[in-house]
Every structure is written in structure tokens, then in C-alpha cells.
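**Student:** okay, here's the prediction I keep looking at, along with the sequence it came from:
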Amino acid sequence: MAAAQEHCEFKTEIKKLLDIITNSLYTNREIFLRELVSNASDALDKLRFETSRGTEVKDPDLPLEITLEADDNKHVLTLKDTGIGMSRDEIVRFLGTIAHSGSEQFLENMARESKENKDASDIIGRFGVGFYSVFMVAHKVVVTSQSYRSDEKPVRWTSDGLGSYDVETLDESLPRGTTIEIHLKEDHKEYATENRIKHIIKTHSNFISFPIKMGEETVNQVTALWREPKFSVKQEQYDEFYKFLTYDSEPPLETLHISVDAPVQFKALMFIPKKDYDIFNQERDKYGLDLYVRRVLIQKENKDLLPQYLGFMKGVVDTEDLPLNISRETLQENRVIAKIKSTITKQILSALEKMAKSDPDKYAAFWKEHSKIFKIGYMDFAHKDRFAGLLRFNSSIHESKDELTSLADYISRAKEGQKEIYYISGQSREAVELNPHFEIFRKKGIEVLYLYEPIDEFALEAVGEFEKFKLKAAENADLKNLDDFADTDKDEKKPVEELSKDDSKILDRLLKKMQDILGEKVTEVRLSDRLTTSPACLVSPDGTMSSHMQKIMRLVGGGAKDDTIPPKAMEINADHPLVRNLIAIFGADENDLYLGACIEQLYESSLLLEGYLSDPHKMVNRINELLEQSSGWYKEVKKV
């Protein structure tokens, strides 16, 4: 039986809000259920608070829960909670007005933005009135509520969302709590099917602390593990939660469970996966942590919570310091998010540092799987030193390409007086060790880091210096700094007889001849102090980027068709047998055609090693001619 029925008009602000919600095209209408479940959870929290402080409440033995009923035949979805309920005055105040934002200008702005922004969660978040999102899918909504105060009568609120509502006080006894009947529009009757509703609950409200039931089934059965005390959670529980979150069949490599009270309050549960399943880098931009506000999912894979180079992390962040209905746009600008990101970044770096120190094998496993993403951190200048300390590279001291060393370990092995960390880039260990620029370091017994990925050199260029040691490409090393170091006994090359004065003069003229033949292809031709086993190499001017970096920048800037070769000097190894033979040939005949062919070949071979030779056809033809001549001479010598 009903009494005191009243027909009311929504205030102007509500009418405009409902018009925006119901008449704009949204793509994410299912969030209406997230909003209603969140409201129900709040009502249950308030009831529990009143009970905890000794307030006498109606139906004290009612379990605190949320129930959902889907009637597919009538297209009605019903949501019930046993929370604090509402009186007549409260239901009019909460459902008939906008609580905190009713300015005309604000609504005009939202009406304009709604035409451009099709995400319902954004506009609803701006108003902070999630209940009204129900009219995106409903042609009628009936709210029946019984207050927790025993002296209050139950009340029913009914509206079609078009401009008015009815309120009536009921002369009957109802259990405590609120029931919302959602009469669905014809084109949204999918929300009256159990499978659809269960999917939405598991997507958005899976970790609500109160049971959400459909029939006898509790839909949200997964515990919000991040809110549990760390000492009470076993690793098996972490592993199970990780598999639930990521669908990974293997347990995580590392688990980070943190609880922070300042500068912002949040809890986080994060994992480092054992494997990087993005083999082809097709999901590089698909990263982030799931953001919750008081157990309610606000956004999956929020990228603002993590720097990209830590994008291998999987997990959730839950905070009390954000409004439940915050929009995605506001999220990006929110200072709370920025502070959470800063804290999480430091926590992850600390965990990696601890792993690298206490369990090098585990860290090596991490590096093998996730280093390609992690190396992007060279852009994080705020944490440059910590990032640099976590880098790992293969080195000339290692026996195989699978061994790794840190910059700190390199420094611990540096020669006395050495103030630079040297590195050299190449596609493989074999390619690096055949690089002419490596020869002087082998001769001096100075360690060199081997860089196999294009990003490696970007990272070391950005780091610049580590523990007062400058990071320098081997080909740009100042040879004067290497003169102070004695040659090692590892160089088993037979000593070469010194050039006579006459041959030295011939060599001077030969260098000029080489310059004339090569012309503007090189800046100069000079003797080398760096070569021991190669006859020649190209050297960049002092202070410029390495050849490897130049090649990368050429591809990035000019595309693969850019054949421009940066200006380089050509250095000649006067002790190499080939150069000694050229000295003899030049001394006999300065215009010998064979001499010109050899000089061109030395230059193009050096270009090939540097990665600048774009058209090998001419070089291949020349090689064939030289082989033809040399094979004829060899045949005569061998008398075959």
C-alpha cells in the first residue's frame, strides 16, 4: 500500500544532464552497472560503519551483500543491496538534484564535449553522478529503499529519465536496503541476460569487498589480494592471482606487493612475467597497470602509472585518493596519478637492484626477456644513474655471447689510470671482434663492451657518464689515452721489420697518391696507430657519433634510400703485408693500374665494414678481376 505520492520535476541541471546522457552516442554503456554496484558497495560500507559504532539498525542479521536478478523475458535487470538505505528526504536529495555541480556554464561545456567524446565514463565522471548513467539503457527505473532507521518508512522513486519523477511512501514493511529495477530499452535488452551481467561484474567490479550474487552463485570470487597484509599472503596465492590477471600459464618471475601512505595512499600488486610473449613487438604500446579506486576498476592498462620502459610489469594499483568517477582525461592531468607513478617507478627499480645483487641468475633471466623494453629507460633522466646501474652487456672478457657484465663490474676491472668505459657496436660477437677499431684494445688488453642492439648505443650515449667514467665508442677513443697502457702478451703477431728510409719516403708519396685517387670520398689518408691486423679503416672526425650511430640516424632521418656517406678519414696500417706490397709496387711504378684497383678496394672494403656500401656490384667485379690476376700469378709461382 502506498501513501503520500508526489510527482516532481527534475531540476534544470538534471534535465540537461539526462539529455546529454540519453541522446549522445556512447560506446561504453555497460559502465552503468559498474556505477550502480559501486553505489551499492558504498551503501554497505556506510551500514557497516554505523554498526561498528554501535548504532541500532533495522534487520541487524541481514547479510551484507549485493544481488542481481536478470529477467530476459521481461527485459528487466534488478539490483539489490542490504546497505544503509534511504529515507524519503534522502532519495529526493540524492536522485533529484546534482549534489555538487550545477552551473549553467559547466553543463554547456559538457554538452559540447559530449559531441566529441564518446566514452560514457568520461562525462559521467565529470559530474560525479553515476546513478544517472542507468538511463543510457533504461526507459524506466524504479528505486525502492528502506532506511536502516527503524522509524523510517520505505520509499519508492520512479522515473523515465525524460524530465520528471514520482516519489511515494509505502505503508508496508520491507527489509533494509535498496532495490533498483531497470526496465531496459528494446535495443539494450542484452543487459537482462545472466552471461552478459556476469561478464560486466567480472570486468569492472570483481574485487568489490561484498559478495555480488546471481542466484546461488557468487560472481566476484577473487580476493582483492593487494589489500591483504603481505605477511598473510603465500606465494601460491600470488601465483594464482597473477595467472588470473594475465592468463599466463607460468608463475611470475618476481612479485612486488607494496602499500604506501605518503605522499599518496595506495596499494599495488605487481609482477614481472617470466617470459616476454610479444616476440614481434606488435604490442609494444599495450602496457600499463589496472587502476582501481576502492576495489572498483576505473581503467585497464593505465599507461600513466608506469614509464614505458617498465611496461613489462603486470598488476593493479588501488587508491583511496581519487574520486570513483574520475574521467580518463582528468586521470592524465591528476597529480595523484603522477605521484603514484613516481613512487611505483622507484619501487620497481629498487626491486630490480635487489634482484641483481642477491640473485644474478634471476636478474640475467629478467634481462634476457625484458631488456629490449627496459633499455628505453635511457630517456628517464630523473633516474639515469639507477637505470645505468641496471644495464647489462656482453664484453670482450667473456668467452661467449650469453655472458653479461654491468658498468660497475667493468669499472672494477679497469686498468689503473683508465677513466673511460669503451664500447663497440655490431650485429654479432664475431662482427665486433673483426671490427678494425677493436684491434688497439685487444693489443692493449683493455675491456670493451659489445653492443648488439641499435638501442644500446642510444642508451649509453644518453647515460654519458657512470661513476665518473665517461662512456665512449671505441672508434672515437683518444689514442693518446691508450698510449699509457702497455701492450699485452696476447698479441702473437710476428714482429714486422721497420721500413727503411727510402720506403718511408715512398709511403709518404703513396698516401698522397691514395688521397688523389679517392678524392673527396675521404677527408684525408693517414697512417694509423690503432690497427694491428687490418690494412685500413675509416675514422670519423673527433667528437662525432660512431659509425653505427650514424647509420641508425641515417635510416631514421633519411630513410633506407639515403646513400650519403659522412665525411671520414682513411687510416692505413703501414705494417700490414698488403700495404708493404703496395709500397713496393708504387716504388716501381707510380701509375700501375693494379695499384689503383687495390686502393679502391681498400676503401670500399672499409665502407662495407662500416655499413655504408649501398651498391656492391662494382666492388664484386673488381674483386673478381683481382682474383683473376692473383690466381694467374699464384699459378706461375706454384708452377701448376
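**Tutor:** Now that the structure is in, tell me what you want to look at. Nothing here was measured: the structure is a model prediction, and the numbers come from that model. Numbers count the residues shown, from 1 in each chain.
**Student:** going by C-alpha atoms from here, please, whenever you check contacts or count neighbours.
**Tutor:** Fine.
**Student:** who's in contact with the closest residue to His188 other than its chain neighbours?
**Tutor:** Spatial nearest neighbour of His188, excluding adjacent residues (Cα to Cα, 6 or more residues apart in numbering): Val137 at 5.7 Å. Applying Cα atoms under 8 Å, 6 or more residues apart in numbering, one finds that Val137 lies in contact with Arg29, Leu184, Lys185, His188.
**Student:** what's the spacing between Phe441 and Val539?
**Tutor:** 16 Å (Cα to Cα, to the nearest Å).
**Student:** ignore what I typed, I meant Lys468.
**Tutor:** From Lys468 to Val539 the distance is 26 Å (Cα to Cα).
**Student:** neighbour count winner among those two?
**Tutor:** Using other Cα atoms under 10 Å, the more surrounded residue of Lys468 and Val539 is Val539, with 22 against 11.
**Student:** right, and that one touches Ala569 too?
**Tutor:** Yes: between Val539 and Ala569 a contact is recorded at 5.2 Å, counting by Cα atoms under 8 Å.
**Student:** what about versus this one:
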Amino acid sequence: MAEAGKKPRQFRAEVRKVLHILTNSLYTNREIFLRELISNASDALDKLRFRINRGESPSLPDLPLEIRITIDKDAKTLTIADTGLGMTAEELAENLGTIAKSGSEQFLADIAAENAAKAKSGNGRAHEDDAEGEEAVADAANIIGRFGIGFYSVFMVANKVTVTSRPAFGEDSSAHTWTSDGLGTYTVTQSEDAEPARGTVIKAWLKDDAEEFLEKFRVESAIRKHSAFVPFPVFVDGEQANTQPALWREPKFSITKEQYAEFYKALTYDNADPLDELHFSVDAPVQFNALFFIPASAQDFFGSDRDFWGLDLYARRVLIQHRNKELIPEYLAFLKGVVDTEDLPLNISRETLQENVVLRKINQVIVKQTLSHLEKLARNDAEKYNDFWRLHGKIFKLGYHDFANRERVTALLRFNSSTQADAEALTSLDDYMSRAPEGQKTFWYVAAPNREAARLNPHMELFRQKGIEVLYLFEPIDEFVMDGLGRYKEWEFKSVEAAADDALKDFADKEKAARESAAPLSDEDSTSFEDLMAKMKELLGDKVTDVRISHRLADSPAVLVSPDGGMSSSMEKLLKVMQKDDSLPVKVLEVNRDHPLLRSMLRMFKADKDDKTLAEMTQGVFDASLLLDGYLKDPQALAARTNKLLEEAAAWYTEVRKI
């Protein structure tokens, strides 16, 4: 009795409920049924072509290999016919009457078994058989179906379906019809119709809420989205819907620039030709084909186009996912194109992925291939690479996050700099290093909204005097990139604002300051200047942390610097915006002791330390420095103070000139 209790028992399933789950819960998009039926038809044609290539002769050998879809609005029917392998009555019952019975899976299993038997026999044709086996596997690689449930998706939109099929091989060439309402029962009867002459015809009577698929444009739209690249022509009411070939599966040496451009425009709906294309096939560590394009126009990835990126993922020419973001890192978001792989682990509905291990491997290969392509472009066609940078450099800079490829990404960065003629000129970090004087081990940079603002930054004066090249950063993200990179080839990145007093002491002057150096102050005047700075600190109060002599200025009277070499003014402004903080920063005011304005203020201080005009000038020097730093909270007060000083200056001028 105990042994009887261990008797194996089979699971039981309510067929009606299983079909209900398959047709109503498995797929998220009803148009998927077209993808599934076209994939099945493509498989039938591939199987037929496979057997023809092996020397077998089908019925009606001159019949074209094609898929035809016809719409009958009056009868509310949608018909999909193929001229493929076809099925016998037994195969109809076996394949369509058994849920999850995949004819394609059995077909591939038969091929594998046949190849294994040949290998085991070990006869004199071993090498030839091996070659034939490999060719067989390659020919069968396009076969899509695996799960044996895709056909039932038709019941999402249909309340009755007939499948009439006539086999292409065998003595029994009669046609049979499988009929079902998708509620758990079916019938198989002999067909008296002449059609199909070979292959299979699926006719679906559409539900009232699925009448959208009686519109030709709706059917064509679904085909272009999911099945545009099946390897056989698909006709809708006599017009071919899939006219664009799957270029990524073609040898790239056989494809012209015009074909690439046509494919790109069809894929992206862009009117312009792409800037460049990248086409490759990979066999290890994962097998896939890829065709990418670099657009000739920029996208706003930090604004309205934030989510409009990713590659189209295909499995055996059938679209699985549009704009898949796991295939590429964000810094390659400018790429448009497709990836087609045989190794993709899909879920049973073929709409989502079961795991992302394969995608991670594909991602790694794509990154390496793309970086290699950009390196080659930068090396062989600098002008074209600079065009790429101007269009897509803003997003590519995010590659500083990619630790594994950081060195390669950094070498591909481009900047405008102080030694270049205009804002359009670009330099690499390696070129910057080649121009640097001996002993320099720092990439100096300044952040500014434009080239003129960078040039006029007071912190630039000493670098100009020493002839040290400075990189110009025009984008808010640039300083984050510099901080994130830290170093490149043992050189560090540093803002000119963070330069210590002795940072450039080892470099000789290359040019003189715009102004002639003032005469040295006497000991008495030096002491008085210390008192003047203390008075300026008193007048400015808590607006500054200190007032001190500057060793970085040559032509400007004053500059604000972060205490103890803190963050740059541009980074500080950016963080304040992010934190919604509109307070003014409290910094050190450095003054140029040799500037004529400060020498005049010194004379005024010595004459009357409480002079009201001296107080106005002190506030004016601070306001001007604040303005150059990118801050000005009270422009009205600045304008009023400036007008008052101009009024007094004009009065003095007219008095001195006696006019």
C-alpha cells in the first residue's frame, strides 16, 4: 500500500483556463499577434528553404517564398498565408492541438539528432558531414519559434480561427483545416479548397473590439514595428510592407553609404544622413550582429529627450524591445541602431527578458567596439571627430563614470583652451600635455559661460603671464567630470581658482602685464596699506572673510577667492542652484597692491581714513569682484553707486582740466 502511494501522477490542467491565460494575460500588447503569426509563417518558409538547400524537391518548386496578408472588412476577417512547409492533418492536430508543442523546436531537435548520428558514424565523409552539419545549423538559425504558444495570441483579437495547410513534401498532398474558437476545443477536417497550393493559410474572424486590425495602415504599422526585417517579403493587400532589408546581417563590404543612409532614415525618421556608422558582428563571448549610427544632429538628453535613447533589440530579425537601455551606457546614448542576437533568453511571451547576463556581455562588447571606432576616427579624421564632439560631446563626457574604460574615455575628451584661436577649436588632453612646459604636471582649467568670460577671469592673469595653457570649461557638467577623473596619465586636474600662491613659481614669465609695474611701496606705505585692508574689511563686514594682498593678479584691482582653496565659483553657483540657495558666498577679497586704483585708495586713506568716497570705492571694488564671480544680488544699488562715483569723477575731471 505504501508503494502504491508513490505512484507518479500527472498534473491536470483545465484547457479552457490555460487558453484564457495565454490569450488574455500573457501579452501586454494586442498587436503582438501579428508578430507571432508572421514569425510562424517565416519559420515555415525557412524550414522549406532549409530542406530545399539539402537537395529535397517540394511541390510547386517555382512558387515564390512569401507571406501575404489580406483584409476583408465586410466579413471582418484577417488572413495570413505563407507558401512554406505546410502541415499534414496529424501535424495540425499535434502542433496546434497541443499547447506548448513547438514544431520549430522539434525541427531543430531533429537537425541536431541527425548531425549527432553522422558524427557518431565516423565514415569516410566525416569532414564533409561536419561541414554540412555546420551549414545546416547556420541555415536553421533564422527559425524563430521555440515555445509553441505564440499562435494562440491570435485569440486576443479573434473569436474564431481556421488554419488550412497543405504539406510541401510527402505522398499525401491534400489540405486539411484546423478550426477553433479558442475556448478549449478544435476540429480537423479535410479541405476541399484549392488554396493553399502549398503552405498554410490562417483566417481570423476578428472581435468587435479588434476592428482596428481591419485597417491596412494599422496592420502595416505593426509589421514595420515588429516584423520589418523577417527574411521573406510580407504583402498587405498586394503591397509589400517590409521593403527595408536587415542590413546588419549583410557583409559590410557589400553595403554602400547610400544604403546605410537609407536604412538610418527609415529607422530613425531623420531627414539627414548620419554622421557616421558602425557595423560589426561578434561570435564571442556572445553572438550578435549590430549596426549603429552617429546622428548628424544633437539631442537634448538633459532635457526633453531624456528618455528617448537606447538600441532596438532583435532576436532573429524580430523586434523584442524598442529603445533598450541596458545595451549601452548612458554616455553612448547618442547611438541609434539595432542589435540582433541568437542567444537572447526571452520569457515565454518574447516581450521581456528573463535575465540580463547576456545583455551585460553585449553591453561590454558594444562599449569596446564603439570606443575603438571613435579612437580610430579621432586618429584618422580629426575634423570629423571634432564634428562628433560638438554634437555629442556633452553626453559622452558622462563616460568619466565608466571606471573600466576611464582612460580611453578621457583620451577622447576635447576642450577649447586659452592657446586656441576661437571657441570652435578643440584640443585633446594628450595634445595639451605635448605643449606644456617642462615640469608641468597639472591640467589647469577655468569654468566660464563663454570664451570671453574665461579670458577676462582675473584668475587667468598669472597663467597668461607665465604662458601656461588653460582649458576652458563651458558646460556645467565639466567640473564634475574633472573632479570625477581626478588624474590622467599621472597629471592632476585643478581649477585656476585653486592655484596656490607659489603654484607657478617655477615657470618663467612669457609676457609682461598689460600695465607697467608700480613703484615699490615704502615701509611706511606698506604699513599704511595693511591698515587700508583692515579698514576695507571693517567696511565690508561679514560680506568677506578677509581682505589680503593678492599674488595672482597683474591687471585687475581685486578678486574673490574661496578660503583655503575651496571649490570654484562656478561649482559653488551650480550647487547653490541645486539647493535653491540664493545667498551670496562669503569669500576672501584679494587686492592688487600695485594697481593704480588701490594706490589711489591708499592716498585717500592716508589723507582721511573715514573718507566717504573711500567707503563707496571699497564697496564698488567688492561689487565688481562679485560681478566677475558671477554673483550680483542687488544690481540697483550697484548702478546707483556707480553713477555717484562717475558723477564725482566727472566733477574732479572738469575741475582739473579747467573745462
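**Tutor:** On my side now, so go ahead. Since this is a predicted model, take the numbers as computed values, not measurements.
**Student:** picking that back up, so the equivalent of the residue nearest to His188 of structure 1 over in structure 2 versus Ile38 of structure 2, what's the distance?
**Tutor:** The alignment partner of Val137 of structure 1 in structure 2, by TM-score structural alignment, is Val157. For Val157 of structure 2, the distance to Ile38 of structure 2 equals 15 Å [Cα to Cα].
**Student:** now do Leu398 of structure 2
**Tutor:** Noted for Leu398 of structure 2: a distance of 41 Å to Ile38 of structure 2, by Cα to Cα.
**Student:** repeat for Asn115 of structure 2
**Tutor:** Distance from Asn115 of structure 2 to Ile38 of structure 2, by Cα to Cα: 29 Å.
**Student:** the more surrounded of these two?
**Tutor:** Per other Cα under 10 Å, whichever of Asn115 of structure 2 and Ile38 has more neighbours is Ile38, with 26 against 18.
**Student:** pretty sure that one sits in a helix.
**Tutor:** Yes: counting by DSSP: H, G, I helix; E, B strand; the rest coil, Ile38 of structure 2 is part of a helix.
**Student:** wait, it sits on His226?
**Tutor:** No: between Ile38 of structure 2 and His226 there is no contact under Cα under 8 Å: 9.6 Å.
**Student:** what is the neighbour count of the alignment partner in structure 2 of Lys501 of structure 1?
**Tutor:** Taking TM-score structural alignment, Lys501 of structure 1 has Asp523 as its aligned residue in structure 2. Look at Asp523 of structure 2: counted by other Cα under 10 Å, it has 9 neighbours.
**Student:** and Pro566 of structure 1, by the same measure?
**Tutor:** When neighbours are counted by other Cα under 10 Å, Pro566 of structure 1 registers 16.
**Student:** in structure 1, where's the longest helix?
**Tutor:** helix 335-358 (DSSP state H).
**Student:** relative to structure 2, which residues correspond to that one?
**Tutor:** Under TM-score structural alignment, helix 335-358 of structure 1 corresponds to residues 357-380 of structure 2.
**Student:** relative to structure 1, what is the average displacement of the matching stretch?
**Tutor:** For stretch 357-380 of structure 2, the mean deviation from structure 1 after alignment is 1.4 Å (mean Cα distance after the TM-score superposition for structure 1).
**Student:** next, the buried residues of that stretch.
**Tutor:** For stretch 357-380 of structure 2, burial by neighbour count (16 or more other Cα atoms under 10 Å) applies to 358-359, 362-363, 365-367, 370-371, 374-375, 377-378.
**Student:** could you verify that Pro566 of structure 1 is part of a helix?
**Tutor:** No: counting by three-state DSSP, Pro566 of structure 1 is located in no helix; its state is coil.
**Student:** residue contacts, it?
**Tutor:** Residues counted as contacts of Pro566 of structure 1 (Cα under 8 Å, 6+ apart) are Ser540, Gln550.
**Student:** if we go to 10 Å?
**Tutor:** Residues in contact with Pro566 of structure 1, defined by Cα atoms under 10 Å, 6 or more residues apart in numbering, are Lys521, Val522, Thr523, Ser540, Pro541, Ser547, Gln550, Lys551, Arg554, Tyr612.
**Student:** likewise Asp402 of structure 1?
**Tutor:** With contacts defined as Cα under 10 Å, 6+ apart, Asp402 of structure 1 is in contact with Ala364, Lys368, Phe393, Asn394, Ser395.
**Student:** restricted to helices, list those residues.
**Tutor:** Using DSSP H, the contacts of Asp402 of structure 1 in helices are Ala364, Lys368.
**Student:** rebuild the contacts of Asp402 of structure 1 as a markdown table, extending it with neighbour count and distance to Asp42 of structure 1.
**Tutor:** Below are the contacts of Asp402 of structure 1 laid out as a markdown table (neighbours: other Cα atoms under 10 Å; distance: Cα to Cα, whole Å):
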| residue | neighbour count | distance to Asp42 of structure 1 |
| --- | --- | --- |
| Ala364 | 19 | 46 |
| Lys368 | 15 | 46 |
| Phe393 | 20 | 52 |
| Asn394 | 20 | 55 |
| Ser395 | 23 | 58 |
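**Student:** how about the strands in the stretch 301-450 of structure 2?
**Tutor:** 311-315, 318-324, 336-341, 416-417, 442-447 (DSSP state E, counting those that start in this stretch).
**Student:** ugh, typo on my part, it should be the stretch 1-150 of structure 2
**Tutor:** Counting by DSSP E, counting those that start in this stretch, one finds strands in the stretch 1-150 of structure 2 at the ranges 67-72, 77-82.
**Student:** tell me which of those sits most buried.
**Tutor:** Comparing the strands of the stretch 1-150 of structure 2 by mean neighbour count (mean count of other Cα atoms under 10 Å), strand 77-82 ranks first with a mean of 23.
**Student:** superpose on structure 1 and give me the mean offset of that strand.
**Tutor:** Mean for strand 77-82 of structure 2 is 1.1 Å (mean Cα distance after the TM-score superposition for structure 1).
**Student:** what angle do that strand and strand 67-72 make?
**Tutor:** Relative orientation of strand 77-82 of structure 2 and strand 67-72, computed by axes from the mean of the first three to the mean of the last three Cα atoms, to 10 degrees: 160 degrees.
**Student:** Thr164 of structure 2 is nearest to which of the strands of the stretch 301-450 of structure 2?
**Tutor:** Nearest of the strands of the stretch 301-450 of structure 2 to Thr164 of structure 2, taken as Cα to Cα: strand 318-324 at 24.7 Å.
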